[in-house]
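Asker: Starting from these lines, generate the structure:
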Amino acid sequence: MKNQRIIKKNHQFQIIINHNQTKLNPTFVLYYEAPNDNKGLHYGISVGKKLGNAVCRNKIKRQVRMMIQTLLKNYAALNIEVIIMVRKRYQSQNYQKNLQELEKLFSRIALEVK
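Answerer: Okay, here's the model as predicted:
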């Protein structure tokens, strides 16, 4: 079954990024937009080439997807579209620390959107 929450198209990424609402920390940059319809949380993941070869970048994307799955328990009701950009510091931390960093950003967005 296809995941209906994932944003893949470049023009959708650009719309959200150009909306200029961001939250950031040393590990992640989150661009977000609150659309008018009530579809729930939609997300896209971007990992730059500076973080390694294709194998490393795909591993990072898989880990971030798993983080999103755990966070969906608390934030699935948010009506936002989010682009998650991963920074270089991600590789120097473990999974749990990265998950905490991402959860902090989502909680800051949730406070602002409500």
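Asker: contacts and neighbour counts: CA atoms only from here.
Answerer: Fine.
Asker: The spatially closest residue to L24 that is not a sequence neighbour: how many residues sit nearby?
Answerer: The shortest distance from L24 to any residue other than its chain neighbours is 6.0 Å, reached at L30 (Cα to Cα, 6 or more residues apart in numbering). Other residues near L30 come to 23 when the count uses other Cα atoms under 10 Å.
Asker: Confirm that L30 sits in a strand.
Answerer: Yes. Counting by DSSP: H, G, I helix; E, B strand; the rest coil, L30 is part of a strand.
Asker: In contact with it, which residues?
Answerer: Residues near L30 by Cα atoms under 8 Å, 6 or more residues apart in numbering: T22, K23, L24, V82, I83, I84, M85, L105.
Asker: any idea how far Y75 is from it?
Answerer: L30 sits 15 Å away from Y75, going by Cα to Cα, to the nearest Å.
Asker: cool, I15 as well?
Answerer: 22 Å.
Asker: Please provide the structure for the following sequence as well, for comparison with the first:
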Amino acid sequence: MKKQFRIKKNEEFQAAFKHGNSFANRQLVIYYRKKDDQDHFRIGLSVGKKIGNAVVRNRIKRLLRASFQELEQDIKPCYDIVIIARNPTKTMDYESMKKSLSHLLYKEKLFKHSK
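Answerer: Okay, the predicted model is just below:
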């Protein structure tokens, strides 16, 4: 995932939390906010310290970025998407992480066309 498509600033995270919509499953929480002035979606990832040490947290973020990269063509543009990882993600593999992320995106109608 290219760096210009990532959310880095705290204000942007807070805007998604305050003004966006949210949905969750057992593993992940998604916050999303429509922004008409951008032509590509942007993602922000949050993995808390309660989930594990830095190695575990970075592994989860790497799996989420890889999942987004594979689903990139199917996701609607002009959205800011923030993903918060929950405790069960520390034992998940790539396929189950992608399946969980796809479930959230499908439920919130963030895919261009239904899968």
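Asker: Mind checking which of the contacts of L30 of the first structure land in helices?
Answerer: Under the assignment DSSP state H, the contacts of L30 of the first structure contribute L105 to helices.
Asker: Quick check: closest non-adjacent residue to S46 of the first structure.
Answerer: M85 (4.8 Å).
Asker: quick one: the one you found and Y43 touch, right?
Answerer: No. Counting by Cα atoms under 8 Å, M85 of the first structure sits too far from Y43 to count as a contact (10.7 Å).
Asker: Comparing the two, which residue is more hemmed in?
Answerer: Using other Cα under 10 Å as the criterion, M85 of the first structure and Y43 rank with Y43 on top: 20 against 16.
Asker: Run a quick check on the more buried one versus N3, I expect a contact.
Answerer: No. At 10.6 Å, Y43 of the first structure does not count as touching N3 under the criterion of Cα under 8 Å.
Asker: Whichever strand or helix holds Q14 of the second structure: how far from the chain's middle?
Answerer: Per DSSP states H and E: Q14 of the second structure is located in helix 10-19. Helix 10-19 of the second structure sits 14 Å away from the centroid of its parent chain (Cα atoms, centre = their mean, to the nearest Å).
Asker: once aligned to the first structure, how far is that helix on average?
Answerer: Compared with the first structure after fitting, helix 10-19 of the second structure deviates on average by 0.7 Å (mean Cα distance after the TM-score superposition for the first structure).
Asker: which residues in the first structure form helices?
Answerer: With DSSP H as the criterion, the first structure has helices at 10-18, 54-75, 95-113.
Asker: list the buried ones in stretch 84-95 of the first structure?
Answerer: I84, M85, V86, R87, Y90 (16 or more other Cα atoms under 10 Å).
Asker: My guess is I16 of the first structure contacts E81. True?
Answerer: Yes. Between I16 of the first structure and E81 there is a contact at 7.4 Å, judged by Cα under 8 Å.
Asker: returning to that earlier point: dump the buried residues of stretch 84-95 of the first structure to JSON lines, plus distance to L71 of the first structure.
Answerer: Putting the buried residues of stretch 84-95 of the first structure into JSON lines (distance: Cα to Cα, whole Å) gives the following:
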{"residue": "I84", "distance to L71 of the first structure": "13"}
{"residue": "M85", "distance to L71 of the first structure": "16"}
{"residue": "V86", "distance to L71 of the first structure": "17"}
{"residue": "R87", "distance to L71 of the first structure": "19"}
{"residue": "Y90", "distance to L71 of the first structure": "18"}
